[in-house]
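*Asks:* Requesting a structural model of the entry that follows:
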Amino acid sequence: MPSLITRVKSKLFIHSSKKSTHALDGAYASLMRGRSHDFEDLREYQQGDEVRDIDWRATARKNVPMIKRMRADRMHTILFVVDAGRGLSALAADDRPKRELAVLAVGALGVLALRHDDDFSMVWGDAGGVKRLPPRRSEGALEHALRTIDAASLPEGAASDRERLLDFVARTIARRMIVVIVTDEAPIAGDTERLLRRLRTQHDVLWLTLRDADPVLRVSDGSARRDVDTGWVVPGFLHGDQEVLGEIDERHAADTARRDALLTALEVDHAELATQDDAVPALLRLLGRRAARVRT
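*Replies:* Sure thing, here's the model as predicted:
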């Protein structure tokens, strides 16, 4: 089976012509807390870097803005919390399984963590149980984590249980971490909100929503839509119905607004990932917003 990290890196490299990879590096670095005075090296200034880190003498010599990189006082741990129930086997907005989008999101942030010498860990599970991978710092461990996500999210698997995952983290993870929750579009119920409030006092929390494919097709082309939890198939006559599509769009917009308002009120930085092509830019915007908030 081809390396999943290689697939993730190819997505990052596709965007590197737009300097997205460098910008992600800068945004990732700037949101990390803890700085030291031990000089490590110089590199060119990239979007998302701190202006205060510019080395003006080196900039004058090279005629391009240069950044002083300092060795971190301590390592950080990124904890990926992946809602790996059978819902991840459903289609994302680009008609590919959502588990591929989860692999890309975890893989991209995991690659950044490794580039910055940070550890990562992962908690995943469903209604059948919760498991955890211990903190690691290697591409081999990240590949294993990505393959775990890919293998765990199958149509015949157990249903999602987001509250169980969050409760596990709240009860068992004492050390402060950057917690990245990767989940689907299910509404944030009262128990989820309560657990998020608790987690927010214990950790730095980011929330990634994987957007579902539209349940009703814009144009009827003979394709089918099936709910992975119930097996219910959307009747063919609904596809292409503009009135139905309008109602679905309104409902999605309202649900998204409620979710985003709640997460903002809880000071949980969040992003919605819809397709393989927009995932990296969406992560860049998320990290950029978070870095700006951390600096203020």
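*Asks:* only C-alpha atoms for contact and neighbour calcs from this point on.
*Replies:* Noted.
*Asks:* Next, please give the residue ranges for the helices of this structure.
*Replies:* 4-16, 20-31, 56-62, 98-115, 139-152, 162-172, 190-202, 242-265, 279-295 (DSSP state H).
*Asks:* Mind checking those helices for the one nearest to I78?
*Replies:* Nearest to I78, of all these, is helix 98-115, at 7.4 Å by Cα to Cα.
*Asks:* Could you also give me the structure for this second sequence? I'd like to compare it with the first:
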Amino acid sequence: MSSVSVRKKIEALGTQMSLPTVRKALGVLEGEHASGRRGGGGDVMDMRAYEPGDESRLIDWKTSARQGRPMVVQRERLSTSRVWLLMDVGREMTGICPSGEQAYEVAANALRMFAALSMRRADDISLVFGDESSITRIPFNGGFAQFERTLDTALRRNWNHGRNIDALLEYARRIKDHEALIVLATDEHAMAERHIIQ
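*Replies:* Alright, predicted model coming up:
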């Protein structure tokens, strides 16, 4: 599968967010805690009659009793509000996957997916690259197209240095926002048993 077709699928994901399974996945992905944004804390945005396919947990029982029929309360989406996308850019990521793509291309597509979901929720995104020579936070502001340009530009690099997964994990540990979503994109060989926290 070409990187262009993968990108089209990721972009199309933004139009499918109303599907119940995607909504459920987003709930798991984002965790349900108060947003730091104005109007956060799950403020009521809309009430409407229950429709088949709605999640039963969204039924407001007090309102339903007053109305004499099941009513669904739609609240402001509770969000993480900051997403950190960390990517291993050691030369090991130039290896070829069974799909024929280089590992860094697969990792970049995973980050594109998380960025698309996060932008849909208006989360702030930080993009961080790391290898044995340095850890670099890449400035990013804008929409999905700008994210792709930023990521693509950053991936046009010399892949001369090995990985330093310990440094990336330490960077993640030092992120002070304990409610942020942190994504580490690497290959299956990067993590050792000592990296797994029990």
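*Asks:* In TSV, list the helices of the first structure along with distance to I178 of the first structure.
*Replies:* Shown next, in TSV, are the helices of the first structure (distance: least, Cα to Cα, whole Å):
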stretch	distance to I178 of the first structure
helix 4-16	21
helix 20-31	10
helix 56-62	32
helix 98-115	11
helix 139-152	17
helix 162-172	12
helix 190-202	10
helix 242-265	16
helix 279-295	12
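*Asks:* In JSON lines, list the ones you listed along with mean neighbour count and distance to R71 of the first structure.
*Replies:* Output for these, formatted as JSON lines (neighbours: other Cα atoms under 10 Å; distance: least, Cα to Cα, whole Å):
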{"stretch": "helix 4-16", "mean neighbour count": "17", "distance to R71 of the first structure": "25"}
{"stretch": "helix 20-31", "mean neighbour count": "22", "distance to R71 of the first structure": "11"}
{"stretch": "helix 56-62", "mean neighbour count": "13", "distance to R71 of the first structure": "18"}
{"stretch": "helix 98-115", "mean neighbour count": "23", "distance to R71 of the first structure": "13"}
{"stretch": "helix 139-152", "mean neighbour count": "18", "distance to R71 of the first structure": "21"}
{"stretch": "helix 162-172", "mean neighbour count": "19", "distance to R71 of the first structure": "30"}
{"stretch": "helix 190-202", "mean neighbour count": "16", "distance to R71 of the first structure": "26"}
{"stretch": "helix 242-265", "mean neighbour count": "14", "distance to R71 of the first structure": "32"}
{"stretch": "helix 279-295", "mean neighbour count": "19", "distance to R71 of the first structure": "19"}
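*Asks:* Of all these, which one is nearest A127 of the first structure?
*Replies:* helix 162-172 (7.5 Å).
*Asks:* so what corresponds to H270 of the first structure in the second structure?
*Replies:* Matched by TM-score structural alignment, H270 of the first structure corresponds to no residue in the second structure.
*Asks:* V106 of the first structure versus the closest residue to H270 of the first structure other than its chain neighbours, what's the distance?
*Replies:* Counting by Cα to Cα, 6 or more residues apart in numbering, H270 of the first structure lies nearest to W207, which is 4.5 Å off, once chain neighbours are set aside. Applying Cα to Cα, to the nearest Å, the value for W207 of the first structure to V106 of the first structure is 12 Å.
*Asks:* again with K98 of the first structure
*Replies:* For K98 of the first structure, the distance to V106 of the first structure equals 12 Å [Cα to Cα].
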